[in-house]
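dropping a prediction and its sequence here:
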Amino acid sequence: MKIHRTTILEDSYRRIIAVKRADFLKARLWIEFDGEKGLDYGGVAREWFFLLSKEMFNPYYGLFEYSATDNYTLQINPNSGLCNEDHLSYFKFIGRVAGMAVYHGKLLDAFFIRPFYKMMLQKPITLHDMESVDSEYYNSLRWILENDPAELDLRFIVDEELFGQGFFELIPQDLIKIFDENELEVRTEVLFPTGSNGPQLFTVEQWGTPEKLPRAHTCFNRLDLPPYDSFEDLWDKLLLAIENTQGFDGVD
């Protein structure tokens, strides 16, 4: 897939949602960023998953929202249809991307509420699960259970959910049922952070001149360091490279 960085969400959505057979998404990935020279031997795809996940799960688009507990744990926005009339199609796209990330061993930059993982495992949601999502709402429900709510004139509505069908196109449900929700959350957070086969050794080689920034070869785990005059210069150049540069130039 050839993707523009500035329109990574729209480009990726059009390409992935157009795939008729989900099995095709298990094929060898080859990602190209428009205008960049990087050859995808793993590093470009990792960059694509990372950047795409930051867009997919951005609450600005209205598909997800932060839980009431904190400002980094995500949950599905119940009003997503008001923000995006194609929200169901986008959720199918996101489910496919999540399945691709697990299948191809890549990292997604997102943290979900614990019941989210239980729903992926098709485990029943209990009242206790609500405590980690919205403690105030949880306390209200507990009060209703323990007291007579007749004077509150409450009404109850039951919704039918079709959760997880985009994801299960690529990852069979029986393969993740060996995990509980806690293990599933950890698996999606920390597995594959350094390479497609897990943590790997890497080499450091001298390269370039002191005014150059360090560069990384993600496809064969090598870090090129220029001969800096001091540790302080090394520290400053590393921070500059990490925090202010992006993209691929040549084999990566």
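All right, it came through fine. Residues are numbered from 1 along each chain as shown.

please make it C-alpha for all contacts and neighbour counts, starting now.
Will do.

ok, the closest residue to Phe167 other than its chain neighbours - contacts?
Closest residue in space to Phe167, ignoring its immediate chain neighbours: Gly95 at 4.2 Å, by CA to CA, 6 or more residues apart in numbering. Residues touching Gly95, when contacts are defined by CA atoms under 8 Å, 6 or more residues apart in numbering, comprise Gly164, Gln165, Gly166, Phe167, Phe168.

please name every helix or strand in contact with the one helix or strand the third one maps to.
Going back to what we said before, that points to Gly166. If you go by DSSP states H and E, Gly166 is part of helix 165-168. For helix 165-168, the packing partners by 3 or more CA pairs under 8 Å, 6 or more residues apart in numbering; DSSP states H and E come out as helix 87-104.

now the helix it packs on, how far from the centre of its chain.
For helix 87-104, the distance from its own C-alpha centre to the chain's C-alpha centre is 10 Å (CA atoms, centre = their mean, to the nearest Å).

for the following helix or strand past that helix, which outside residues touch it?
On the C-terminal side of helix 87-104, the nearest following helix or strand under DSSP H and E is strand 111-112. Contacts of strand 111-112 from elsewhere in the structure, counted by CA under 8 Å, 6+ apart, are Tyr72, Thr73, Leu74, Gln75, Glu185, Glu189.

and here is the other one:
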Amino acid sequence: MWIFLSDNISAEECLDKKTVYENYCNMWLLDFPQIHPVNLFADTEANLPTGWDTKKDRNSKAPIPPPRPTPPGSSPCNSVEIPVAYNDKVVAFLRQPNIFDILKERHPPIGTSTSLREKVNAIRVDGTSALDRLSQDLNLTILLSLFEQEIMSYVPAAVPSSATTSVRSGSPQQSSPGLSRLRASGPSHRRDFEAKLRSFYRKLESKGYGQGPGKFRLHIRRDRLLEDAFRRIMAASRKELQKGKLCVLWDGEEGLDYGGPSREFFFLLSRELFNPYYGLFEYSANDTYTVQISPMSAFVDNYQEWFRFSGRVLGLALVHQYLLDAFFTRPFYKALLRLPVALSDLESLDFEFHQSLQWIKENDVSNQGELELTFSVTEEVFGQVLERELKPGGRNVPVTEKNKKEYLERIVRWRLERGVAEQTECLVRGFYEVVDPRLVSVFDARELELVMAGTAEIDLVDWRQNTEYRGGYHDQHQVVIWFWQAIERFSNEQRLRLLQFVTGTSSIPYEGFAALRGSIGPRKFCIEKWGKPNSLPRAHTCFNRLDLPPYPTSEVLHEKLLLAVEETNTFGIE
């Protein structure tokens, strides 16, 4: 290095005058190709030669190298960037200096498994590309599952900016109806959620949920749906609910349960059970269709068992991966997860009350003598106005700036739980009789909502892009073109009815149509050429398949499709 500098007299004189350039020049010289090979052989841990001491300025301070310019579009290599994608989190976690000691504490076999250590080292060196390559490795999957909580919460001290790029981004993101609820937090949240969901279902499978060998049979009469379902599900043991392989048989119908009858069962049952008409639930607001537990449900006969039954139904739908035709409020899902409610949860339920509390939160209540707030509220019960204390002796405790936070927490909880605390507890108890609370704790309320209810929005572009064709049909076939023209003419309600006719449910998974499920796993919407021009369309709900005859005109197709969707109410395999 010094030989290189000595060739330039001006540089050497400058170096003698300003010792700060010593470190600075060293940094720049590393970029020269003719010097780089020498650096490769340097022993970075050995002591410096005699006389190569750290230089001090006249104030006895070691100079700090000035920052090098950062190329446009990049960030300094020592900037702290917290990885957000799941794959990046795994890589960052495994790149800890003492990672093998950490892994060995919980997974001793890694100390003797050379193969597993090599795989971990490959991920440490190659990053997400190696993780993607090894994604099907069973031993590695088991190892990572043991540290899932640590991986999701790990924050490295410093992460190279390049480490936050995931190789699993795939093709450009397409618009998907289920993703509309995730866009607020961006694609990274979606990837983390998908990783959580995969891990959740892997754990369910490993613990034997819904795997048998015994079957949990439900023999249901259509005209006695609620009655039959309540009797059978409430008579089942915890083991039968958790382990039994679900089999739904509709009385008097020939359909075999390869998935279609079960999907239809949860669709129809949820439509009745959570219907405000029956008194257990109510609409949350005048302008929405989300439902919540009704305070008036306490007057329904045997209401505790009905809510326990409701919880079991939710648990069974979650375990067997069936969507419900019901959308609940965000606090409802928080109650299922036993998460605390927040002031923001009130905004969509009681806007005026939320605004009042928001004002209290943002303003000093100490100087608002006319408010005279105390830890108590008034509520009307059967025409009588009663005072309820938010805590013992609350009517005599004034609200101040010091205790305002506690007041807001208590009054929000009162507003969301008033008259339904017992019912909520019964429902949650039934839910956890089917699902281990530790398994669902990985989700937040929004994520659980997406898993259980999907979305009711229809994205025609997403639907068409994720449709398969058989029997001679293809995307540009004239009958297929007429089919999509008919769908465009349909109202959203008619589209949902068609979807329910073909798949057994009108709900769409959070990922969109690409994630529709069939009898043995994911199965896309399918249109197959079948029958004669005078036949009605036929559905195979177990396989998400629509048998569509080759109709002669678009009007005939539109008429036959509407007739099949609006008049048919049986689901079977023909």
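All right, it came through fine. Owing to the predicted nature of the structure, the values given are computational and were not obtained by experimental measurement.

TM-score for the pair, please.
Once the chains are laid over each other, their TM-score by TM-score structural alignment, normalised by the length of the first structure reads 0.88; 249 aligned residues with a CA RMSD of 2.5 Å.

average offset of the helix holding Gly166 of the first structure relative to the second structure?
Between helix 165-168 of the first structure and its aligned partner residues in the second structure, the average distance after superposition works out to 0.8 Å, using mean CA distance after the TM-score superposition for the first structure.

residues in the second structure aligned with that helix?
On the basis of TM-score structural alignment, helix 165-168 of the first structure is assigned to residues 429-432 in the second structure.

picking that back up, checking the contacts of Gly95 of the first structure against the second structure: which ones persist?
Compared against the second structure with both residues aligned by TM-score structural alignment, their matches' CA atoms under 8 Å, these retain Gly164, Gln165, Gly166, Phe167, Phe168.

may I see the buried residues of the helix holding Gly166 of the first structure?
Of the residues in helix 165-168 of the first structure, Gly166, Phe167, Phe168 count as buried by neighbour count, 16 or more other CA atoms under 10 Å.

got the contact list for Met120 of the first structure?
Residues touching Met120 of the first structure, when contacts are defined by CA under 8 Å, 6+ apart, comprise Phe163, Gly164.

aligned partner of it in the second structure?
So, by TM-score structural alignment, Met120 of the first structure is matched to Leu336.

isn't Gly518 of the second structure right next to Asn544, touching?
Yes - applying CA atoms under 8 Å as the test, Gly518 of the second structure and Asn544 come out as touching, 6.3 Å apart.

can you map out the helices along the stretch 101-250 of the second structure?
114-126, 128-133, 138-146, 148-153, 186-206, 225-235, 238-243 (DSSP state H, counting those that start in this stretch).

what's the most buried one of these?
Using mean count of other CA atoms under 10 Å, the stretch among the helices of the stretch 101-250 of the second structure with the largest mean neighbour count is helix 238-243, at a mean of 20.

for it, name the packing helices and strands.
Under the contact definition 3+ CA pairs under 8 Å, 6+ apart, helix 238-243 of the second structure sits against helix 303-319.

rerun at 10 Å
Using 3 or more CA pairs under 10 Å, 6 or more residues apart in numbering; DSSP states H and E as the contact criterion, the neighbours of helix 238-243 of the second structure among helices and strands are helix 186-206, strand 215-220, helix 225-235, helix 303-319.

returning to that earlier point: what lines up against the residue nearest to Phe167 of the first structure once you look at the second structure?
With TM-score structural alignment as the criterion, Gly95 of the first structure lines up with Gly311 in the second structure.

list the contacts of the aligned residue in the first structure for Ala326 of the second structure.
Taking TM-score structural alignment as the criterion, the aligned counterpart of Ala326 of the second structure in the first structure is Ala110. With contact taken as CA atoms under 10 Å, 6 or more residues apart in numbering, Ala110 of the first structure is in contact with Phe50, Ser53, Lys54, Met56, Phe57, Asn58, Tyr72, Thr73, Leu74, Thr188, Glu189.

give me the number of residues near Ala317 of the second structure?
Applying the criterion other CA atoms under 10 Å, we find 22 residues in the vicinity of Ala317 of the second structure.
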